[in-house]
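Asker: Build me a structure from this.
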Amino acid sequence: MALASRYPDVEIPDLSVPEFVLAGGASRPDAPALVDGLTGDSITHGQLAGYIDRVAAALAARGLRKGDVVAVLCPNTMWYPVVFHGIAKAGCVMSPINSLYTAHEVAFQLKDSGAKVLVTVSPFLDRALEAVEQSPVDEVIVMDGAEGHASLLDLITSDAPSVQVDIDPANDLVTLPYSSGTTGLPKGVMLTHRNLVANVAQCRPLIQLGEDERIIAVLPFFHIYGLTVLMNQGLAWGGAVVTLPRFDLEQFLRTIQDQKITRAFVAPPILLAMAKHPMVDQFDLSSLTSILSGAAPLDEALAQAAEARLRKGADTGVTVGQGYGMTELSPVSHTTPDRGGEPAGFTGEIPKGSVGLAIPNTECRLIDPATGEDAAPGERGELWVRGPQVMKGYLNNPTATAETLDDEGWLHTGDVAVVDENGIYTVVDRVKELIKYKGYQVAPAELEAVLVGNPSIADAAVIGVKDEESGEELPKAFVVKAPGAEITEDEVMEFVSSRVAPHKKVRSVEFIDQVPKSAAGKILRKDLKARA
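Answerer: Now for the predicted structure:
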């Protein structure tokens, strides 16, 4: 049974991504659009539009045409949106590459995407050139300059004529991000102009950004969460996006304080630091009104702890919520609304730990993995999503597309969720990550939430490890001790067993220095399984 959003549908403008996003700041050309969080340098909305025009013209002058792929290997800078929208305005497709990728992984994406140009930065140039040796491109552009390569300055000072490309928003691709690769080889996710425009428009009734918003952008723009929710959403409504190249807790906190950040879109590891790290108390974070977590499950207790600590009194009003999405959904399908952004007739509060409500124009189904039928009311099921934000498919991979996107337009997320009578969704785990023990299903995320509730534990991850003797999958915990804490394996297991049903008990513990995670904050369970 299809479950409709509690919000009425919104109009999806029939525009390209640059047309839609740049319209937000057109009436405020002198207001800051992008700010470098480290230096304080800025680009106004008026300058942004001009720079984008020049990048598009320069790319066209280089022979790039509609549909050509330009790969971008770059950390967050205030110039990243200039490059992205310049590529899009030229009718080309931007394929963002994970900044942590090895040369081999970069080469795979260049080849698979068919990229003609690679845009990077000088600190990544050696890796980029090694990748290009394996998968050649026509040109490597180095944004901050390098001998023998064009720079971003060369592009934005080009005197080439402006380009006007006929873009069909519903069918023409604008970006080609690659799925995280936590299972199987990374796949190119084909997202159209309409996908991205729709997703920003769909979020508007719930995330009510204003022109005076200052959004901290530390989550990477190469991830669809950063690209849509931080970068394009912030710019589309005329706000200022403050960039940081990577997450450093002191820089992050100082930037919130000095730049008077109003909103932070983060992943759970950042919230964990904000809830537990003593450094947080050294900074004035009173400008913050909202923190929204995504990209990985956020535990209810952690959300409450972070919110309680950051409020420091009832008058600051900061709220901590959670959203849900995936690359294939551009990425948002559910989120916690701002105060006052609840749907008509909604009463009560959105529980911490839930992912909130389905956004407008979005339908959902919950499917029992065992039967393939709709789950009974209140029961868990695999979440299926249908709406204008659903990808076109995987690049050159009809088999993977068919496995994920069915003939009726339903995207099978692989995530297990439950929905209550108010239309509030809670994601409880991934279908493929559930641990099967004595016929029971054990959710790693649930055990991880228990573990990080121990003050002696800074972080944790749980996987299933096969016991050769019994053939069962046994839950194994990888634990990072809190600074100065002393806790034994037995104490960890006793802590968990006193809080969960017997079949959920952790059966072994390994202490590690750091839980391996993707740049978006997802636990890389394949890395843990490799060492288990």
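
Asker: CA only for contacts and neighbour counts going forward, please
Answerer: Fine.

Asker: Next up, the contacts around residue 369.
Answerer: Shown in contact with residue 369 (C-alpha atoms under 8 Å, 6 or more residues apart in numbering): 381-382, 431.

Asker: same thing with residue 165?
Answerer: If a contact means C-alpha under 8 Å, 6+ apart, then residue 165 has 66, 89-91 as its contacts.

Asker: That one falls within a strand, correct?
Answerer: No: under the criterion used here (DSSP: H, G, I helix; E, B strand; the rest coil), residue 165 is coil, not part of a strand.

Asker: quick one on the thing from earlier: any idea which of the contacts of residue 165 is closest to residue 147?
Answerer: Nearest to residue 147 among these: residue 90, at 25.9 Å, using C-alpha to C-alpha.

Asker: surely that closest one meets residue 54?
Answerer: No: with contacts counted by C-alpha atoms under 8 Å, residue 90 stays clear of residue 54, the gap being 9.9 Å.

Asker: which of these two has more neighbours?
Answerer: Each of residue 90 and residue 54 has its neighbours counted (other C-alpha atoms under 10 Å); residue 90 has more, 29 against 25.

Asker: so which helix or strand takes in the closest residue to the more buried one other than its chain neighbours?
Answerer: Of all residues not flanking residue 90 in the chain, residue 56 sits nearest, at 4.7 Å (C-alpha to C-alpha, 6 or more residues apart in numbering). Taking DSSP states H and E as the criterion, residue 56 maps to helix 45-61.

Asker: ok, then the element right after that helix?
Answerer: Sequence order places strand 69-73 as the next helix or strand after helix 45-61, per DSSP H and E.

Asker: Identify the residues contacting stretch 187-199?
Answerer: Stretch 187-199 has contacts (C-alpha under 8 Å, 6+ apart) with 12-17, 20, 112-113, 168-179, 181, 228, 327-328, 330-332, 388-395, 397.

Asker: Out of the residues you listed, which sit inside helices?
Answerer: In this view, the contacts of stretch 187-199 that belong to helices under DSSP state H are 17, 20, 112-113.

Asker: and those residues, which are buried?
Answerer: Neighbour counting by 16 or more other C-alpha atoms under 10 Å classes 17, 20, 113 among the ones in helices among the contacts of stretch 187-199 as buried.

Asker: Touching, the first one and residue 88? I think so.
Answerer: If I follow you right, that is residue 17. Yes: look at residue 17 against residue 88 with C-alpha under 8 Å: they come within range, at 7.3 Å.

Asker: Overlap of the contact sets of those two?
Answerer: Shared contacts of residue 17 and residue 88 (C-alpha under 8 Å, 6+ apart): residue 174.

Asker: picking up where we left off before, which of the ones in helices among the contacts of stretch 187-199 sits closest to residue 532?
Answerer: residue 112 (31.2 Å).

Asker: Do a quick rundown of the strands in the stretch 1-150 of the chain.
Answerer: 3-4, 32-36, 42-44, 69-73, 93-97, 117-120, 139-142 (DSSP state E, counting those that start in this stretch).

Asker: Now show me the structure for the sequence below, then we'll compare the two:
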Amino acid sequence: MAIRSPQADVEIPDVSLYDFLFASLQGADLEHPALIDGPSGAVTTYGSLRAQVDAIAGAFAARGLGVGDVVALHSPNVPAFVSVFHGLLRAGVTVTTINALASGPEVGKQISASGAKSLVTVSPLLAQAVEGAEAAGLDPDDVVVLDGAEGHPGLRDLLAAGAPAPEVSFDPATHLAVLPYSSGTTGLPKGVMLTHRNLVANVLQAEPYIPLTRDDVIPAVLPFFHIYGVTALMNGALYQRSTLVTVPRFDLPEYLGLIEKHRATVLFVAPPIALALAKHPLALQADLSSVRLLNSGAAPFDAQLAALVAQRLPGAHVGQGYGMSELSPISHVIPTGRTDISPGSIGLLVANMQAKIVDPATGEEIEQPAEGMSAPGELLCAGPNVMVGYLGNEQETRDTITGDGFLHTGDIVTVDADGVFYVVDRLKELIKYKGYQVPPAELEALLVAHPEIADAAVVGVPDGEGEELPKAFVVLAEGADLSAQDVMEYVAAKVAPYKKIRLVEFTHAIPKSAAGKILRKDLKTA
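Answerer: Alright, predicted model coming up:
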């Protein structure tokens, strides 16, 4: 029998994300700050934001883009990201968000895989953007540079014509809003198809557990290009008329300064930031007394680290959530104020969700116990936030979503009698490095493409601070003379910084099963 959320179901309106967030704006909310640019302090009110969204929708519609088209958005956290993201959705366009740290080849692969007809970027990322756009066959006119660059249209150029927002019609339950790329439970990145209804639902599902208010000020340091940033930070805050302070990159002194200057109340972080807040000397000197809530996500957040953070934030609720891109992304959260739930758990199922725990060896369902803790098994989740599938990959979709709508997460969990879930292991092979997903298969493909490498495998190894480091096991070709530094530099030149190989061990053979699958557990214990 499926385990149900203890939270009452919420009603999910049948509307677009634009209508959900902006249609009801009126009165005092129009002058309320929606966005504050962290570096400059420039303020965008809710009324101005909606006007920008409408104008951007008109500008892209005038370029012939609309329902059925995909546009890539490649930018750090700046106010324009929010207005462009929602402007594109307002025009009926599907947005594929690209990691701001992506290399040129990675940008090109995502543009090609998603079928994006245009790329929106910023001048500091232009070199990678142009390299990727050219590789994917886009013209310079298809690369829009928000802050302007010679040879490319800028946002000001697009808005100069003053085209009105278009009238669009689509079914929110089936029309794709965003297309983030995720490696799922294993393998190479795949386009995760998330509808307007998926995103609307997930904001409403999480809201009872993470109640934001109009008075909340939230430094947006987790990237908007990640679905966690889209839902928990951007859309969740806009829905409640909170104020977002955009942070283009994480720099601890600047981050602490923004918390103090704006009297920030809610912090959405990944564990490395939580660790800095708990231990770094600068954080120990900072005034964090305004913070009422810290929620960690994107990677495991253990009880010991949570306790350290709680000591620094004595008046705040410290907890974590759980999810994945395929779940829009939130499925579990420790509700604000629930001090009876261990901060080392992932909390309770959010509203409108069901879960199953299945023995990965037998496929048998593991029941929630009447008391104590269940046996461990793979977590499967069902709800209105589950993706509709992987773009152009029906087999992977069938392998990931069961016939009755439950999505395989690839994580091994237990659950107690009160419905509190704990992640105890990871069935999937993804490496989590500073909150980012590092797919071993992608790095292995790069390594074996080197003429002096005969075989390779990549695993995550603990670094002693709760993080995983990508480590390569390398079999050299006969006569080859590569050093560990050579291998690391070779990979670093081809991938985003967070995907770099951090450790190398040379070996005579890669252990594999009879079917040819790499036995990663053997490597991790070697």
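
Asker: Alignment lookup: residue 181 of structure 2 to structure 1.
Answerer: Using TM-score structural alignment as the criterion, residue 181 of structure 2 maps onto residue 178 of structure 1.

Asker: Equivalent analysis for residue 313 of structure 2, please.
Answerer: In structure 1, residue 313 of structure 2 lands on residue 310 (TM-score structural alignment).

Asker: Buried ones in the helix holding residue 56 of structure 1, by neighbour count?
Answerer: Neighbour counts over helix 45-61 of structure 1 (16+ other C-alpha under 10 Å) mark 45-49, 51-61 as buried.

Asker: got it, and stretch 389-404 of structure 2?
Answerer: 389-391, 397, 400-401.

Asker: so where in structure 1 does it end up aligned?
Answerer: Aligned by TM-score structural alignment, stretch 389-404 of structure 2 falls on residues 393-408 of structure 1.

Asker: Next: stretch 249-264 of structure 2.
Answerer: Aligned using TM-score structural alignment, stretch 249-264 of structure 2 spans residues 246-261 in structure 1.

Asker: Distance from the chain centre to that stretch, please.
Answerer: Remark: stretch 246-261 of structure 1 is offset 19 Å from the chain centroid, using C-alpha atoms, centre = their mean, to the nearest Å.

Asker: what's it in contact with?
Answerer: With C-alpha under 8 Å, 6+ apart as the criterion, stretch 246-261 of structure 1 contacts 37-38, 75-76, 213-216, 218-220, 244, 262, 273, 279-280, 283-288.

Asker: Just the buried residues from these, in ChimeraX please.
Answerer: To isolate in ChimeraX the members of these that are buried, counting by 16+ other C-alpha under 10 Å, one can use:
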select :37,75,76,213,214,215,216,218,219,220,244,262,273,280,285,286,287,288
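
Asker: so what's the closest residue to residue 108 of structure 1 other than its chain neighbours up against?
Answerer: Excluding its sequence neighbours, the residue lying closest to residue 108 of structure 1 (C-alpha to C-alpha, 6+ apart) is residue 135, at 7.5 Å. Listed by C-alpha under 8 Å, 6+ apart, the contact set of residue 135 of structure 1 reads 107-108, 110-111.

Asker: Out of the residues you listed, which is nearest to residue 209 of structure 1?
Answerer: Out of the contacts of residue 135 of structure 1, the member with the shortest distance to residue 209 of structure 1 (by C-alpha to C-alpha) is residue 110, at 35.5 Å.

Asker: how many neighbours does that closest one have?
Answerer: 26.

Asker: My guess is it contacts residue 71. True?
Answerer: Yes: if you go by C-alpha under 8 Å, residue 110 of structure 1 and residue 71 touch, sitting 7.0 Å apart.

Asker: buried stuff in stretch 131-141 of structure 1?
Answerer: For stretch 131-141 of structure 1, a neighbour-count test (16+ other C-alpha under 10 Å) marks 131-132, 135-137, 139-141 as buried.

Asker: just stretch 115-127 of structure 2 next, same as before
Answerer: Across stretch 115-127 of structure 2, burial judged by 16+ other C-alpha under 10 Å covers 116-123, 125-126.

Asker: Check the burial of the counterpart of residue 349 of structure 2 in structure 1 by counting its neighbours.
Answerer: Matched to structure 1 by TM-score structural alignment, residue 349 of structure 2 sits across from residue 358. For residue 358 of structure 1, the count of nearby residues is 28 (other C-alpha under 10 Å).

Asker: what do you get for residue 372 of structure 1?
Answerer: When neighbours are counted by other C-alpha under 10 Å, residue 372 of structure 1 registers 11.

Asker: Buried residues in the strand or helix carrying residue 308 of structure 2, which are they?
Answerer: In the assignment (DSSP H and E), residue 308 of structure 2 maps to helix 303-312. Across helix 303-312 of structure 2, burial judged by 16+ other C-alpha under 10 Å covers 305-310, 312.

Asker: tell me the two of the residues you listed that are most distant?
Answerer: Largest separation among the buried residues of helix 303-312 of structure 2 by C-alpha to C-alpha: 305 and 312, giving 11.1 Å.

Asker: Residues that sit against both of these two, list them.
Answerer: residue 278.

Asker: Report the separation between residue 497 of structure 2 and residue 470 of structure 2.
Answerer: According to C-alpha to C-alpha, to the nearest Å, residue 497 of structure 2 and residue 470 of structure 2 sit 12 Å apart.

Asker: quick one on the thing from earlier: now the buried ones among the ones in helices among the contacts of stretch 187-199 of structure 1 as CSV including distance to residue 206 of structure 1?
Answerer: Shown next, in CSV, are these (distance: C-alpha to C-alpha, whole Å):
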residue, distance to residue 206 of structure 1
17, 20
20, 19
113, 34
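
Asker: which residues does residue 320 of structure 2 contact?
Answerer: Residue 320 of structure 2 neighbours (C-alpha under 8 Å, 6+ apart): 295-297, 301, 333-334, 343-347.

Asker: one step back: indicate which one of the strands of the stretch 1-150 of structure 1 is closest to residue 414 of structure 1.
Answerer: Counting by C-alpha to C-alpha, residue 414 of structure 1 lies closest to strand 3-4 out of the strands of the stretch 1-150 of structure 1; the figure is 17.6 Å.

Asker: ok, residues contacting the closest one?
Answerer: Under C-alpha under 8 Å, 6+ apart, the answer for strand 3-4 of structure 1 is 358, 361-365.
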